[in-house]
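Novice: need a structure here:
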Amino acid sequence: MILRHPLSDIQSENIGDNTRIWQFCVILKDAKVGQNCNICAHVLIENDVEIGNNVTIKSGVQVWDGVTIEDNVFVGPNVTFTNDLFPRSKVYPKSFERTLLRKGCSIGANSTIVAGVVIGESAFVGAGSVVTKDIPSGTLWYGNPAKMKGYIAEDGTVVKL
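Specialist: This is a model prediction of the structure:
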């Protein structure tokens, strides 16, 4: 069963069991959302989007075409994704850049994820960061532009450089 707020606009039928969708969310018809996710208020999910299981997307996030989010990912409030490296009004690319968030990574609040990057498994992006290039698995990055500041140990602790 999907737990959906009556003030959300859910057009997709590809949503897994035990997923919660809060008020003022829009999920377009071709989007895929896994099981046991928490989609907080004011989230937009476009058509060419795949979201795995146990994903949390906090309020104010827009997940544009071309974004894939694997299992157990945390996306903080107001994270911004882009999908076009050279946007122009009323000019659309033949295809959008692909962005991939690997299993278990976390993206801090107000971060910007530039189109076409891969954020590795269990990586951590600190709040307010601007991610302009791929982030290896198990690493800690923050800043503008985001730079590597440490590692995430297997037990989840941070080892700073």
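
Novice: make it CA atoms for all contacts and neighbour counts henceforth
Specialist: OK.

Novice: ok, the residue lying closest to Asn14 once chain neighbours are set aside - contacts?
Specialist: Closest residue to Asn14 apart from its sequence neighbours, by CA to CA, 6 or more residues apart in numbering: Lys32 at 5.0 Å. Applying CA atoms under 8 Å, 6 or more residues apart in numbering, we find Lys32 in contact with Ser12, Asn14, Ile15, Val49, Glu50, Ile51.

Novice: Alongside the first, I'd like the structure of this one:
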Amino acid sequence: MNFIDESAKIGKNFKPSHNVVILGNVRIGNNVQVGNNIVIYANVRVGDDVQIQDNSVIGKLPKTSVISSLGKRKNISFTEIGDKVTIGTSCTIYAGTKIGKNCFVGDLASIREGCVIGDSTIVGRAVTMECNTKVGRCVKIQTASHITGNMVIEDYVFLGPEVATMNDKYMGRAGSSFKGPTIKKGARIGGNATILPGVVIGEDAVVGAGSVVTKDVPPSTIVVGVPAKALKTVPKEHLLRK
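Specialist: Here you go, the predicted model:
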């Protein structure tokens, strides 16, 4: 049995499966398909030709621990899902997040509140993305990577599987500022690499698999190791701008 609030505005050719719940002030475009056991909370905008697969939740309000330093969230804006987006099975998209057109969000992904994801970006299976992170266009984030809060990923960045990014320099002690890394346009990060808080990865730079990056990486530079050190310059034929 489905429940659709009377205030929801539903486009043409809407195809809900079973146990779909759509709450108030929701707008859904044309040709949208939603699977079984879907919850779409209030204040959500879904574009045309979107597919939301089984057991996913859209527009979930955040809830923090009573001892969390983040405090209570205020003034959360609309959740927006762009045209031709696919959201996989068992995903959670929190309130106030904006996902651009032609994006793909893999099964089991969790995208926290206040994130912005550009057009044609892939968020892989079981990726976790923390709050207030900005992701550009045509980015590829592979399976089980952890994208920390308050970080920036620019256009055409590639992150391999299980990349870990950090934003808390003092690991919960006084003075923490929660500043995530910045990964510049066209940079590529190998699988299982770790990027520490506040680090800037330059344009077209490459971080080798398994590296731990503790300081800024210059543009078009390959770094490897623990801690990561410069190895050589990225070949010209591999540069994005070429």
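
Novice: And the TM-score between them?
Specialist: TM-score of the superposed chains, computed with TM-score structural alignment, normalised by the length of the first structure, equals 0.91; 155 aligned residues with a CA RMSD of 1.5 Å.

Novice: sorry, back to before: filter the contacts of Lys32 of the first structure down to just the buried residues.
Specialist: Ser12, Ile15, Val49, Glu50, Ile51 (16 or more other CA atoms under 10 Å).

Novice: wait, isn't the last one in contact with Asn72?
Specialist: No - taking CA atoms under 8 Å as the contact criterion, Ile51 of the first structure and Asn72 are not neighbours in contact, 9.7 Å apart.

Novice: quick revisit: so what corresponds to the residue nearest to Asn14 of the first structure in the second structure?
Specialist: In the second structure, Lys32 of the first structure lines up with Val116, judged by TM-score structural alignment.

Novice: repeat for Thr19 of the first structure
Specialist: Checking TM-score structural alignment: Thr19 of the first structure goes with Cys103.

Novice: residues touching its match, list them.
Specialist: Gly82, Lys84, Val85, Thr86, Gly118, Asp119, Ser120, Thr121, Ile122, Val123.

Novice: Helix, strand or coil: sort out the second one for me.
Specialist: Assigned by DSSP: H, G, I helix; E, B strand; the rest coil, the conformation of Lys84 of the second structure is coil.

Novice: how near is it to Ile111 of the second structure?
Specialist: 18 Å (CA to CA, to the nearest Å).

Novice: of these two, who's got more company?
Specialist: Legend: neighbour count by other CA atoms under 10 Å for Lys84 of the second structure and Ile111, higher for Ile111 (28 against 20).

Novice: hang on, isn't the more buried one packed against Asn132?
Specialist: No - Ile111 of the second structure is not in contact with Asn132 according to CA under 8 Å; the separation is 9.8 Å.

Novice: Onto which residues of the second structure does the lengthiest strand in the first structure map?
Specialist: Counting residues, the longest strand found in the first structure (DSSP state E) is strand 147-152. Using TM-score structural alignment, strand 147-152 of the first structure corresponds to residues 229-234 of the second structure.

Novice: residues contacting Ser110 of the second structure?
Specialist: Per CA under 8 Å, 6+ apart, neighbours of Ser110 of the second structure: Cys91, Thr92, Ile93, Tyr94, Ala126, Val127, Thr128, Met129.

Novice: Tell me the most packed of the residues you listed, by neighbour count.
Specialist: These, ranked by neighbours (other CA under 10 Å): first place Ile93, 27 neighbours.

Novice: The first structure: which residue goes with that one?
Specialist: Per TM-score structural alignment, Ile93 of the second structure is aligned with Ile10.

Novice: Let's check: the centremost residue of the first structure is which one?
Specialist: Geometric centre of the first structure, nearest residue: Val75, 5.1 Å, by CA atoms, centre = their mean.

Novice: returning to that earlier point: show me the two of the contacts of Ser110 of the second structure that sit farthest apart.
Specialist: Tyr94 and Ala126 (15.1 Å; CA to CA).

Novice: All good on my end, thank you.
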